[in-house]
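Visitor: next come a sequence and a model predicted from it.
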Amino acid sequence: MSTLQIERIDTFSGHRGPVYALENGVDSLFYSAGSDGWVVQWNLAKPDLGKVIAQVDGSVYALKLDSEGILWIGHNYQGIQGIRVSDQTQVFSIPTSGLSIFSIEFVGSTAWLGHNDGMVTVVDVATKSVLKHIKASEKSVRTILVLSANRIAVGYSDGFIRIFDADYQLLKAFQAHESSVFSLAKRGGDLYSVGKDARIKQWGTDYSLVNEVVGHIYAIHDLHFSPNGHWLATASMDKTVKIWETDGLKLCKVLDATRHGGHKNSVNKLIWSSFDDLLVSASDDKNLSVWKIH
């Protein structure tokens, strides 16, 4: 392993249950949410108590900040709520009839919402009206990623990645993991995926397999590239965060409770902030850890 230096510079606590969702904000701000229904704003520049900007019934699995400063909050079974982060006012609400929302992604002037029944709901961002329902599987939609203006990758709990165009047509479907595909990321023209089978996979521009490593002992829930693209972080049910060299997927560091004061339970989500290159991890242990990687 390389001589990468990792420092845990803070732990943010305050959530009353597991934390499932993270989202970068403007500058040093970011947002977290989870099973307690609290949506909390944190400031990496002032690591004091977070500010609860919304409270909803049930769990929150997905957060997404739009270009207008509205945070889209995916309720468990109650649809989407939009909160203006500057003054915490609710701007809109979109019911989705009893479906959990696991992923929110903006595609041009639309928002794609991934549900637990295998449905993708496409919403017009301006009018908040539903434009389309895309049903390509009976299994949950776990993650959505915009690859280009006319390519959207969707990962499902049946282990498939399906590629759609902006007109909602299915262009390609391929078995990527043995079971759930939990997270997708891109770098250059390549697509990266992680899943319940604990593997990290790199796919070329034609979606052929370029590289594969067994990344963790148990399911990998999330992956995130550093702002410069040189490093890849993965978060796992095995309670660890791992840092990889992007080129070749070479393991550099394991962040765990014993050696680095890491998480005591499953790690669910990551964001890598452009503010001071800080990595944030969220866990079932109710805490957020902030890591500085030198």
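Guide: Perfect, thanks for sending it. Numbers count the residues shown, from 1 in each chain.
Visitor: going forward, measure contacts and count neighbours with C-alpha atoms only.
Guide: Noted.
Visitor: mind listing the helices for this structure?
Guide: 257-260 (DSSP state H).
Visitor: Asn287 touches Leu22, doesn't it?
Guide: No: look at Asn287 against Leu22 with Cα atoms under 8 Å: they stay out of range, at 11.9 Å.
Visitor: residue contacts, Trp72?
Guide: For Trp72, the contact set (Cα atoms under 8 Å, 6 or more residues apart in numbering) comprises Leu63, Lys64, Leu65, Asp66, Ile80, Gln81, Gly82, Ile83, Ile104.
Visitor: number of nearby residues for the first one?
Guide: I take that to be Leu63. 29 (other Cα atoms under 10 Å).
Visitor: contacting residues around it?
Guide: Contacts here follow Cα under 8 Å, 6+ apart; on that basis Leu63 touches Ala21, Leu22, Glu23, Tyr31, Ser32, Ala33, Leu71, Trp72, Ile73, Gly74, Ser103, Ile104.
Visitor: quick check: it vs Glu105, distance?
Guide: Between Leu63 and Glu105 the distance, using Cα to Cα, to the nearest Å, works out to 9 Å.
Visitor: another structure for you, compare them:
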Amino acid sequence: MASKIQVQKIATLTGHRDCVYTLEPSGNQAKFFSAGGDGLVAAWDLHNPENGELMAQVTTSVYALRFVQDRNLLLIGQNQEGVQVIDLKDKKILKSVALPKVAIFDIIYSLEHNKVFVALGNGSIAVLTADTFELKAMVRKSDQSVRCLALNNNTGELAAGYSDNIIRVFNVSNLELKHELMSHTNSVFTVAYSPDGLLLLSAGRDAHLRVWEVEKAYEERGYVIAHMYTVNHIAYSPDGRFFATCSMDKSIKLWDAQTFKLLKVIDKVRNASHGTSVNKLFWSAHQNQLVSCSDDRTISVWDINLG
């Protein structure tokens, strides 16, 4: 299987003046957003990838963005400065939500539950109402950072990965703690539910990719040593048959989502990939293109031909 997958870099997007930390899809499969250490938030179009459009500029670094499709808004997690709500049509700030002066690592928006969840560097998850973005609650289960969030709409659960090595699974409606998953030996940087909601994938600083069975009370199915160093992000393909991981070891890896077999390694030597840590991925349904961003200040667009 591995040999059949062809990967070709089709664009390198430049314009960021510092590390690019995050990518966020929009409602249009060809459009996505990026942000990073320079405080610039850019929009890109895969039809014409070389020309990014500046959407917002904030005063601190940005690790987290979240697109709100039903209202064409973009939520910007501004480190130390809370969440900014940007109207994308007018490029105006609609609201600034003050939060504790810590890093913001992830943001999840749930229209169904009328909630926004914000992962904070002080170990709290901030809960905002989705309609007015008022701060409703702070749920703190650790004194170490909440690094990542994932929502399972099928089960009404929110998974959160922490720097105390634990994944905590909450009931979305009241943020009651349901499960604590304790296999990781270092910070958990990324959690992702499979598109069918049956599996939770997790990875982080211990470089292990772990697989949890949601319907068996998150019993661990197994793990693979996925990378040489920290795994920063996991992203499923649009059809759910594959997923990609990216790492501080500068590589991107493509995996079979059923068998968890490694299918392809994308790296600097073989594919002229990134020269430093790869921080985030976005796998678009637009011509099955995979987008990656890196500490090297660039965004790469990959044509993934699954043969």
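Guide: All right, it came through fine. These numbers were taken from a predicted model, which means no experiment stands behind them.
Visitor: check contacts around the aligned partner of Phe225 of the first structure in the second structure.
Guide: Using TM-score structural alignment as the criterion, Phe225 of the first structure maps onto Tyr236 of the second structure. The neighbours of Tyr236 of the second structure, taking Cα under 8 Å, 6+ apart as the test, are Ser194, Pro195, Phe242, Phe243, Ala244, Trp283.
Visitor: equivalent analysis for Leu40 of the second structure, please.
Guide: His16, Leu54, Met55, Ala56, Gln57, Val58.
Visitor: among the residues you listed, which one lies nearest to Trp212 of the second structure?
Guide: Distances from Trp212 of the second structure to these, taken as Cα to Cα, are shortest for His16 (36.3 Å).
Visitor: isn't Lys9 of the second structure up against Val301?
Guide: Yes: if you go by Cα under 8 Å, Lys9 of the second structure and Val301 touch, sitting 5.9 Å apart.
Visitor: more neighbours: which of those two?
Guide: Neighbour tally, Lys9 of the second structure and Val301, criterion other Cα under 10 Å: the higher count belongs to Val301, 22 against 17.
Visitor: distance of the counterpart of Ile6 of the first structure in the second structure relative to Lys268 of the second structure?
Guide: With TM-score structural alignment as the matching criterion, the partner of Ile6 of the first structure in the second structure is Val7. Relative to Lys268 of the second structure, Val7 of the second structure is positioned 13 Å away (Cα to Cα).
Visitor: so for those two, which sits in the more crowded spot?
Guide: Neighbours were counted for Val7 of the second structure and for Lys268 using other Cα under 10 Å; Val7 has more, 18 against 14.
Visitor: list the contacts of the more buried one.
Guide: Ile266, Asn271, Trp302, Asp303, Ile304, Asn305.
Visitor: just tell me what the fifth one corresponds to in the first structure.
Guide: Yep, that's Ile304 of the second structure we're talking about. Match for Ile304 of the second structure (TM-score structural alignment): Ile293.
Visitor: how many neighbouring residues does Lys253 of the first structure have?
Guide: 18.
Visitor: in this structure it contacts Lys242, no?
Guide: Yes: with contact defined as Cα under 8 Å, Lys253 of the first structure counts as touching Lys242 (5.7 Å).
Visitor: quick one: residues contacting Val146 of the first structure.
Guide: Val146 of the first structure makes contact with Glu105, Phe106, Val107, Ile152, Ala153, according to Cα under 8 Å, 6+ apart.
Visitor: list the contacts of the first one.
Guide: In this structure, Glu105 of the first structure makes contact with Lys64, Ala111, Trp112, Leu113, Ile144, Leu145, Val146, judged by Cα under 8 Å, 6+ apart.
Visitor: and the second one, by the same measure?
Guide: Listed by Cα under 8 Å, 6+ apart, the contact partners of Phe106 of the first structure are Asp66, Trp112, Val146.
Visitor: compare the residues you listed with the second structure and list the overlap.
Guide: Compared against the second structure with both residues aligned by TM-score structural alignment, their matches' Cα atoms under 8 Å, the contacts of Phe106 of the first structure retain Asp66, Trp112.
Visitor: and which of the contacts of Phe106 of the first structure is nearest Leu209 of the first structure?
Guide: Among the contacts of Phe106 of the first structure, and counting by Cα to Cα, the member closest to Leu209 of the first structure is Val146, at 19.2 Å.
Visitor: stretch 206-226 of the first structure spans what distance, first to last residue?
Guide: 24 Å.
Visitor: one more: stretch 254-264 of the first structure?
Guide: 14 Å.
Visitor: quick one: that stretch aligns where in the second structure?
Guide: With TM-score structural alignment as the criterion, stretch 254-264 of the first structure aligns to 265-275.
Visitor: could you do stretch 69-84 of the first structure as well?
Guide: So stretch 69-84 of the first structure sits over residues 72-87 in the second structure, by TM-score structural alignment.
Visitor: what comes up buried for that stretch?
Guide: 73-87 (16 or more other Cα atoms under 10 Å).
Visitor: same question, stretch 250-267 of the second structure
Guide: Here stretch 250-267 of the second structure shows 250-257, 260, 262-267 as buried, counting by 16+ other Cα under 10 Å.
Visitor: over to stretch 179-196 of the second structure?
Guide: Buried-residue list, stretch 179-196 of the second structure, by 16+ other Cα under 10 Å: Leu181, His184, Asn186, Ser187, Val188, Phe189, Thr190, Val191, Ala192, Tyr193, Ser194, Pro195.
Visitor: again, but for stretch 82-99 of the first structure
Guide: Buried residues in stretch 82-99 of the first structure (16+ other Cα under 10 Å): Gly82, Ile83, Arg84, Val85, Ile94, Thr96, Leu99.
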